[in-house]
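> This is a predicted model, with the sequence first.
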Amino acid sequence: MERLKLDVLGLCETRWSGEGHFASGDKLVISSGSPDGGYGGVAVVLSAAVKNSLLSYTPVSNRLLVVRIQATHVPITIIQVYAPTSSCAAEEIDDFYEKLQAVIDAMKSRQVCVVMGDFNAKLGLGRDFESGVGDYGLGQRNERGDMLAEFCRINGLVVCNTAFQHNLRSRYTWISPDGHTRNQIDYVMISKSWFSSVLDSRARPAAECDTDHHLVTMKLRTKHFRRVRCKSMAVRPFDVTRLRNPDVSEKYSVATENRFSLLQDRYNEECTPDELWDQIQAGITEVAEEVVGRRVRKKPPKPWISEEVIALAERKRIARCTGKDQEYNDLKLEVRRRIRCDRRK
């Protein structure tokens, strides 16, 4: 992400179990997977600059994840998808598009909508203005491509990585295991009303990710900013774990009792309920500050992947770009082995 200066990264087929978010170094990873894991799964990674702009996220299924980010003018809703493959039943693909359509129908019209991921569909070469497909697709459209084109037409979406002229190497997004077949099945789409803000979109074959898919990027002309937080959210919470200590707990009880005794002596009928509550709240807070104290902020966790593995992954990327197949295969196995070792630590 740092090398390509990416702020938001979508992942497909993560095979992670459950749903939620976690920190990875200075980045935030949001995941939506199946209960047991092992198949499907989508995730969105937010950079350090963007994670504070996060408004909300909604894990829909192990194929759909919705993330909302606050931008300068309006929120950006990112829908990360992983569509069923051609081997899946027709009912499964219909269920996927029904859920995706329900997500878009629930959005407000003025929001920026970005739909991205692996659609396992070929839109083909040639412009289809009504469906938002540009001149720079690839191959022949298939049945799943017809479904995707109809979905784009209904929702007014533009397929960004078919709209910008690039060489063929920057168009195809998937390579078969034997290396002979290349297809364009991964897409980044945006609302037509916001397409003028897109500066570029294309596949990045040089971004070696140890997968048969190529990274697809979109450069969007917008500014994210840190979400405004109220002061109460910025204040560190009290370290209530200290109350497990019998001495601290007894000291807190005595101090609280003494403070309430003083309030009872000062209480008079002229004191309004709001004024009384303010005094009680201030008393409890002052005692907690003196006896319990505030929780100490923890340092962000370090990345679990070592620097040596990152260096090996960079060597692997260079070997693939320079056509050194044997060195690439050797480094690929070594990187996987080192990652498993780092994960066990």
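Cool, got the structure.

> From here on, just use CA atoms for contacts and neighbour counts.
OK.

> Break down the stretch 201-345 of the chain into its helices, ranges please.
Ranges of helices within the stretch 201-345 of the chain are 231-234, 246-266, 273-291, 307-321, 325-344, based on DSSP state H, counting those that start in this stretch.

> Then the stretch 1-150 of the chain?
So, for the stretch 1-150 of the chain - with DSSP H, counting those that start in this stretch - the helices run 90-105, 143-155.

> Put together TSV for these, with distance to residue 58 and mean neighbour count on each row.
As requested, the helices of the stretch 1-150 of the chain are arranged in TSV below (distance: least, C-alpha to C-alpha, whole Å; neighbours: other C-alpha atoms under 10 Å):
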stretch	distance to residue 58	mean neighbour count
helix 90-105	10	14
helix 143-155	20	17
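
> Mind putting the ones you listed into JSON lines with distance to residue 252?
Formatted as JSON lines, the helices of the stretch 1-150 of the chain follow (distance: least, C-alpha to C-alpha, whole Å):
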{"stretch": "helix 90-105", "distance to residue 252": "50"}
{"stretch": "helix 143-155", "distance to residue 252": "60"}
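
> what sits against residue 129?
Neighbouring residues of residue 129 by C-alpha atoms under 8 Å, 6 or more residues apart in numbering: there are none.

> Centre-most residue in this protein?
Ranked by distance to the mean C-alpha position of the chain (C-alpha atoms, centre = their mean), the top residue is residue 44 at 2.1 Å.

> Tell me how many other residues surround the closest residue to residue 251 other than its chain neighbours.
Of all residues not flanking residue 251 in the chain, residue 291 sits nearest, at 7.2 Å (C-alpha to C-alpha, 6 or more residues apart in numbering). Residue 291 is flanked by 17 other residues according to other C-alpha atoms under 10 Å.

> And for the one 4 residues further on?
When counting by other C-alpha under 10 Å, one arrives at 14 neighbours for residue 295.

> Please apply the same query to the one 4 residues further on.
Counted by other C-alpha under 10 Å, the residues lying close to residue 299 total 6.

> Check it against this one:
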Amino acid sequence: MVDWNAVVGQGREGNTVEEFGLGQRNVRGSRLVEFCTDHNLVLANTWFIHHKRRLYTWARPGDAGRYQIDFIMIRQRFRNQVLDCKTFPGADVDSDHNLLVMKCHLKLKKLKKGKNAKRWDLDKLKEKRVRDCFKEHVAKGLNEKAEGNTIEEEWRVMKNEVSRAAEEMLGRKKISTKNQWITQEILDLIDERRKYKNARNEEGRRGYRRLKN
């Protein structure tokens, strides 16, 4: 995925460019087509019929002209896995380019993965009360167990007692799916900024800049 400042335009070009592009081809567009042909690539967003507002990826300041200069390139062997490719002009992506999205259906080889090891919640040991109780649990358990005959047996006893104490006192650490610095306040500001995305008046543009900052 790349912005080449290249316009391939309308018209089919072998197996690389389909006829549903936008505009007239320029020199950079010709070089891009040559590059894709040499490397067996397909320009995905020229293969699907859409309204022109779903084809352009960049608009000249003042909306004086609309151009298709961003492309998603894939290998020709995966062409039949691409279901759709188009732009979303209304998406708030903090850019003067439109969001370009490709929908595809991938068939990947299934890999066998081992079970994710659940980690102890060691942050609780930062509290003195929890730390002292943990030490007492481990010491008590070791005192009640008979000493092993070998180093391996002694190590197994110690490991089991530490694990048992951790299970009772610490528990497992919960993995958060959201970055800790992303707060609800930030999410609310993002939603509010999205309202000013396509504002045409100066007040709307000021509101967008303020919320972006």
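It's in. Here the structure is a predicted model, which is why all the values come from computation and not from measurement.

> TM-score them against each other, please.
The TM-score (TM-score structural alignment, normalised by the length of the second structure) is 0.74; 207 aligned residues with a C-alpha RMSD of 3.4 Å.

> hang on, the earlier thing: for the closest residue in space to the residue nearest to the centre of the first structure that isn't next to it in sequence, give me its contacts.
Nearest residue to residue 44 of the first structure in three dimensions, chain neighbours excluded: residue 10, at 4.5 Å (C-alpha to C-alpha, 6+ apart). Listed by C-alpha under 8 Å, 6+ apart, the contact partners of residue 10 of the first structure are 42-45, 80, 116-117.

> quick one: which of those is nearest to residue 198 of the first structure?
residue 116 (14.1 Å; C-alpha to C-alpha).

> That closest one and residue 81 touch, don't they?
Yes - when contacts are counted by C-alpha atoms under 8 Å, residue 116 of the first structure is listed as touching residue 81 (6.1 Å).

> The two: which is more packed in?
A count of neighbours by other C-alpha under 10 Å puts residue 81 above the other of residue 116 of the first structure and residue 81, at 28 against 25.

> Tell me who's in contact with that one.
By C-alpha under 8 Å, 6+ apart, residue 81 of the first structure lies in contact with 12, 42, 63-65, 115-119.

> Next, work out how far apart it and residue 196 of the first structure are.
Relative to residue 196 of the first structure, residue 81 of the first structure is positioned 23 Å away (C-alpha to C-alpha, to the nearest Å).

> Repeat that for residue 112 of the first structure.
From residue 112 of the first structure to residue 196 of the first structure the distance is 12 Å (C-alpha to C-alpha).

> check contacts around the residue nearest to residue 251 of the first structure.
With contact taken as C-alpha under 8 Å, 6+ apart, residue 291 of the first structure is in contact with 248, 251-252.

> Give me the buried entries from these.
With neighbours counted using 16 or more other C-alpha atoms under 10 Å, the contacts of residue 291 of the first structure contain these buried positions: residue 252.

> Take the contacts of residue 291 of the first structure and write them to CSV, including distance to residue 217 of the first structure.
Putting the contacts of residue 291 of the first structure into CSV (distance: C-alpha to C-alpha, whole Å) gives the following:
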residue, distance to residue 217 of the first structure
248, 55
251, 58
252, 56
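
> nearest to residue 344 of the first structure, of the contacts of residue 291 of the first structure?
residue 248 (38.0 Å).

> my guess is that closest one meets residue 290, correct?
No - in this structure, residue 248 of the first structure sits apart from residue 290 without contact. The criterion is C-alpha under 8 Å, and the distance is 10.8 Å.

> Identify the residue of the first structure aligned to residue 86 of the second structure.
Across the two structures, residue 86 of the second structure finds its equivalent in residue 202 of the first structure, going by TM-score structural alignment.

> Without its sequence neighbours, what residue ends up closest to that match?
Beyond its immediate neighbours in the sequence, the residue positioned closest to residue 202 of the first structure (C-alpha to C-alpha, 6+ apart) is residue 161, lying 5.0 Å away.

> so when I look at that neighbour, I'm seeing a strand, right?
No - assigned with DSSP: H, G, I helix; E, B strand; the rest coil, residue 161 of the first structure falls outside any strand and is helix.

> For it, give its distance to residue 189 of the first structure.
With the distance defined as C-alpha to C-alpha, residue 161 of the first structure ends up 8 Å from residue 189 of the first structure.

> Look at those two and report which has more neighbours.
Of the pair residue 161 of the first structure and residue 189, residue 161 is the one with more neighbours under other C-alpha under 10 Å, namely 28 against 25.

> thinking again about what came up before, which one, of the helices of the stretch 201-345 of the first structure, ends up nearest to residue 183 of the first structure?
Ranking the helices of the stretch 201-345 of the first structure by distance to residue 183 of the first structure, with C-alpha to C-alpha as the measure, places helix 307-321 first at 19.1 Å.
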